[in-house]
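Visitor: Have a look at this fold, sequence not included:
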């Protein structure tokens, strides 16, 4: 059975570990790799070819929005199917939701979202739909 391949990108190792445990608890989801900064995220996308990338906004070397733009442009240039990018942040009143969507992200979720909401968001963006956390649009 092939499931949804998920890549985790966040500069906080403990957060990645928690999300990894959550994702891998699901029979239809598999973690294909992790990155701790935006530059490593671009390399991970090309190497692991995930279906969905969970992308932190604020990271060293290259932020999540710039990394998203680069990942999608690289996939387009190389003729690959681009991953769906689900942007994660702790900042609910910040303009990053709109910036992420303009960059090509498929969704925007707050890091304090309910675990079931995050899992549903992964599946939703994988199906080609967008997810925007309501608190992020205030």
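Guide: That came through fine. Here the structure is a predicted model, which is why all the values come from computation and not from measurement.

Visitor: Only C-alpha atoms from now on, for both contacts and neighbour counts.
Guide: Fine.

Visitor: Now do the helices in the protein.
Guide: 13-24, 38-48, 64-78, 96-102, 115-126 (DSSP state H).

Visitor: Can I get those in JSON lines including mean neighbour count and distance to residue 4?
Guide: Compiled in JSON lines, these are given as follows (neighbours: other Cα atoms under 10 Å; distance: least, Cα to Cα, whole Å):
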{"stretch": "helix 13-24", "mean neighbour count": "15", "distance to residue 4": "10"}
{"stretch": "helix 38-48", "mean neighbour count": "20", "distance to residue 4": "12"}
{"stretch": "helix 64-78", "mean neighbour count": "19", "distance to residue 4": "18"}
{"stretch": "helix 96-102", "mean neighbour count": "18", "distance to residue 4": "21"}
{"stretch": "helix 115-126", "mean neighbour count": "18", "distance to residue 4": "8"}
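
Visitor: A further structure is provided below for comparison with the first:
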């Protein structure tokens, strides 16, 4: 589940990181994308037959990413409909002020509130207020979603 992502991130930060295959019951697009962004090399559903799991382990060990066919198909559809996603993301981001856009860009680059304050010459309190307004305006729950929207809108 969701608890697998921090483990994946921690393992991938090791000196000689292992390849990781996420075995899960959740196959929502967002879950797959998060796992891949965290550094997973494979993504399989728990009902995958054992011989396909061992095939995936061999493929990933050889340096080839492995996604279950259903996941691959959906990701391909997501990429194929990317132009619409891009337009939608740009439309949503258009409601932001130029200063809020600067904060969104900094968040998308993984900056902390303190780093953003230093870069944009504002107080941490002001940064927090901007983040709060951004979440409300864009109807989002957290910084990761802000970063994903910035990525979808190609702000990076």
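Guide: Here it is on my side, so go on. Fair warning: this is a prediction, and the values are worked out from it, not measured in the lab.

Visitor: Could you get me the TM-score between them?
Guide: Here the superposed chains carry a TM-score of 0.49, computed using TM-score structural alignment, normalised by the length of structure 1; 73 aligned residues with a Cα RMSD of 1.4 Å.

Visitor: Columns distance to residue 7 of structure 1 on top of the helices of structure 1, output as TSV?
Guide: Converted to TSV, the helices of structure 1 look like this (distance: least, Cα to Cα, whole Å):
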stretch	distance to residue 7 of structure 1
helix 13-24	9
helix 38-48	8
helix 64-78	13
helix 96-102	17
helix 115-126	11
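
Visitor: What about the spatially closest residue to residue 75 of structure 2 that is not a sequence neighbour, how many residues nearby?
Guide: Ranked by Cα to Cα, 6 or more residues apart in numbering and with sequence neighbours excluded, the top spatial neighbour of residue 75 of structure 2 is residue 29, at 7.0 Å. By the criterion of other Cα atoms under 10 Å, residue 29 of structure 2 has 12 neighbours.

Visitor: next one: residue 8 of structure 1
Guide: Residue 8 of structure 1 - counted by other Cα under 10 Å - has 26 other residues nearby.

Visitor: Among the helices of structure 1, single out whichever gets nearest to residue 54 of structure 1.
Guide: Evaluated over the helices of structure 1, closeness to residue 54 of structure 1 peaks at helix 115-126, with 8.3 Å, by Cα to Cα.

Visitor: Which neighbouring elements make contact with the closest one?
Guide: Here helix 115-126 of structure 1 touches strand 52-56, strand 84-89, strand 107-110, strand 131-132, going by 3 or more Cα pairs under 8 Å, 6 or more residues apart in numbering; DSSP states H and E.

Visitor: now the nearest residue to residue 122 of structure 1 once chain neighbours are set aside: how far from residue 5 of structure 1?
Guide: What sits nearest to residue 122 of structure 1 in space, not counting adjacent residues and going by Cα to Cα, 6+ apart, is residue 52, at 6.8 Å. Here the criterion is Cα to Cα, to the nearest Å. By it, residue 52 of structure 1 lies 6 Å from residue 5 of structure 1.
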